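Novice: pasted the sequence and its predicted model underneath.
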Amino acid sequence: MGDGALSVWEKSSTARVVPSARPRKLAKVPFVELADGRLQGVVSSGSDIGRVYVSSVAAGSYAYACSTNNNRPCGGARGSFCNHIRALIGEAVLQYGAERVARYLKVDVEGVADAHVLTSAMTAARPGAGDGSAAAQVFSRFLRHLAYLELEPSTGPLPEMQWFPTTRAVAA
């Protein structure tokens, strides 16, 4: 494309996405990301369809946090990873692959094969509870992602995405 012509994906409002390492079931963990030095995401409640938990694990220290979407602490995250955090780790491994998750979280294990091995290595380090201060930000990002699902496919620009760099020269 050295002649200045833009490819089809450069002209659209969508970007290429790296496919999941393996297919995920979004009902239990609809949102998972490696961002801000943490594995973080949103996990559905097993007992209440209207409740979700915002869970995270910090890279390196493995400090963890888990609370509901309205900032009530998770009853299972006292002294160890709760089931929400374990589900988040499992889905992150499906989404990104065990090696990438281990590398991001700075888990020193050889031959990481699955989420169980990764979780065991982190809990063996006896992590403490984190402050959970990022829960509102993570939940807000999740809600923004849900809003994009409601949009009709379009090649027109999205105003909130205009900060992305462009390959075209801008006339001053």
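Specialist: That came through fine. Residues are numbered from 1 along each chain as shown.

Novice: alpha carbons only for contacts and neighbour counts from here, please
Specialist: Will do.

Novice: quick one: Cys66 is in a helix?
Specialist: No. Using DSSP: H, G, I helix; E, B strand; the rest coil, the assignment for Cys66 is strand, not a helix.

Novice: so who does the spatially most central residue of the chain touch?
Specialist: Closest to where the C-alpha atoms of the chain average out (CA atoms, centre = their mean) is Glu33, at 1.4 Å. Contacts here follow CA atoms under 8 Å, 6 or more residues apart in numbering; on that basis Glu33 touches 39-41, 92.

Novice: same thing but 7 Å
Specialist: 39-41 (CA atoms under 7 Å, 6 or more residues apart in numbering).

Novice: I'd like those residues as a markdown table, with distance to Arg78, neighbour count and secondary structure appended.
Specialist: Formatted as a markdown table, the contacts of Glu33 follow (distance: CA to CA, whole Å; neighbours: other CA atoms under 10 Å; DSSP: H, G, I helix; E, B strand; the rest coil):
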| residue | distance to Arg78 | neighbour count | secondary structure |
| --- | --- | --- | --- |
| Leu39 | 19 | 23 | strand |
| Gln40 | 18 | 28 | strand |
| Gly41 | 19 | 29 | strand |
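
Novice: strands of this protein, start to end?
Specialist: 31-35, 38-44, 52-58, 64-68 (DSSP state E).

Novice: and those strands, which is most packed in?
Specialist: strand 52-58 (a mean of 27; mean count of other CA atoms under 10 Å).

Novice: next, the one to line up against it:
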Amino acid sequence: MESRSVLRVVPPVRPRKLAKVPFVELAGGRLRGVVSSGSDPARVYVSAIAAGTHGFSCSTNNNRPCGGLGATLCNHLRTLVDEAVLQYGLDRVARYLRVEVAEGQALTAALRGHREAADAAGVFSSFLRHLTYLELPATTEPLPELAWFPSGAVPIIDGTGR
């Protein structure tokens, strides 16, 4: 019997709109991701909300501020939150952001943050790195660049998602 090391990816709670939000993650103490512009198909926004403080930021990948960002969440941030809930589930996202959501309340309504600067370049870099893995051909060979996984197992990409 052949032995393989494969990391299972937790499937989304419900299907997401990848064209609108191609990248969403809970990492670095933030809900962060890349959101497509509603007005310009060539523009994307890097949006983030900090866990605990709920400080939020939104700018283009070259650090131009979002025009809709003010004292409250812009549409890019609202879309990011909605897609994160689809990907990870309301309970997990709320727990990560350390916010209590009342029965029937939207997660965005429970956030009481403020505008703050964030590292858009780092998030966009993670997104671009994520895209490179999608371009890899299917293989049963280990991927050395993924050897940092805590289990010590080196994941393989076998084309089946398993």
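Specialist: Done, it's in. Please read all numbers here as calculations on a predicted model, not as lab measurements.

Novice: the strands of structure 1: which one's closest to Gly97 of structure 1?
Specialist: strand 31-35 (11.7 Å; CA to CA).

Novice: number of residues surrounding the residue mapped onto Lys20 of structure 2 from structure 1?
Specialist: Aligning on TM-score structural alignment places Lys20 of structure 2 opposite Lys28 in structure 1. Number of residues near Lys28 of structure 1 (other CA atoms under 10 Å) recorded here: 17.

Novice: ok, now Pro159 of structure 1?
Specialist: 8.

Novice: check the gap between the residue mapped onto it from structure 2 and Val21 of structure 2 for me.
Specialist: Matched across to structure 2, Pro159 of structure 1 falls on Pro144, judged by TM-score structural alignment. Distance, Pro144 of structure 2 to Val21 of structure 2, by CA to CA, to the nearest Å: 29 Å.

Novice: check Val10 of structure 2 too.
Specialist: For Val10 of structure 2 relative to Val21 of structure 2 (CA to CA), the value is 18 Å.

Novice: same check on Glu2 of structure 2?
Specialist: 38 Å.

Novice: which residue ranges of structure 2 form helices?
Specialist: 75-88, 90-97, 107-110, 120-134 (DSSP state H).

Novice: which one of Val10 and Val21 of structure 2 has more residues nearby?
Specialist: Of the pair Val10 of structure 2 and Val21, Val21 is the one with more neighbours under other CA under 10 Å, namely 21 against 8.

Novice: quick one on the thing from earlier: including distance to Thr123 of structure 1, could the strands of structure 1 go into a markdown table?
Specialist: Below are the strands of structure 1 laid out as a markdown table (distance: least, CA to CA, whole Å):
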| stretch | distance to Thr123 of structure 1 |
| --- | --- |
| strand 31-35 | 19 |
| strand 38-44 | 15 |
| strand 52-58 | 11 |
| strand 64-68 | 10 |
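
Novice: which one, of these, ends up nearest to Pro153 of structure 1?
Specialist: The nearest among the strands of structure 1, by CA to CA, is strand 31-35 at 20.8 Å.

Novice: structure 2: which residue goes with Gln95 of structure 1?
Specialist: So, by TM-score structural alignment, Gln95 of structure 1 is matched to Gln87.

Novice: residues near its match, how many?
Specialist: If you count neighbours by other CA under 10 Å, Gln87 of structure 2 ends up with 20.

Novice: that one and Met1 of structure 2, how far apart?
Specialist: 35 Å.

Novice: counterpart of Asn61 of structure 2 over in structure 1?
Specialist: Match for Asn61 of structure 2 (TM-score structural alignment): Asn69.

Novice: check contacts around its match.
Specialist: Asn69 of structure 1 touches 52-54, 139, counting by CA under 7 Å, 6+ apart.

Novice: same deal with Ala63 of structure 1?
Specialist: 57, 127-130 are the contacts of Ala63 of structure 1 under CA under 7 Å, 6+ apart.
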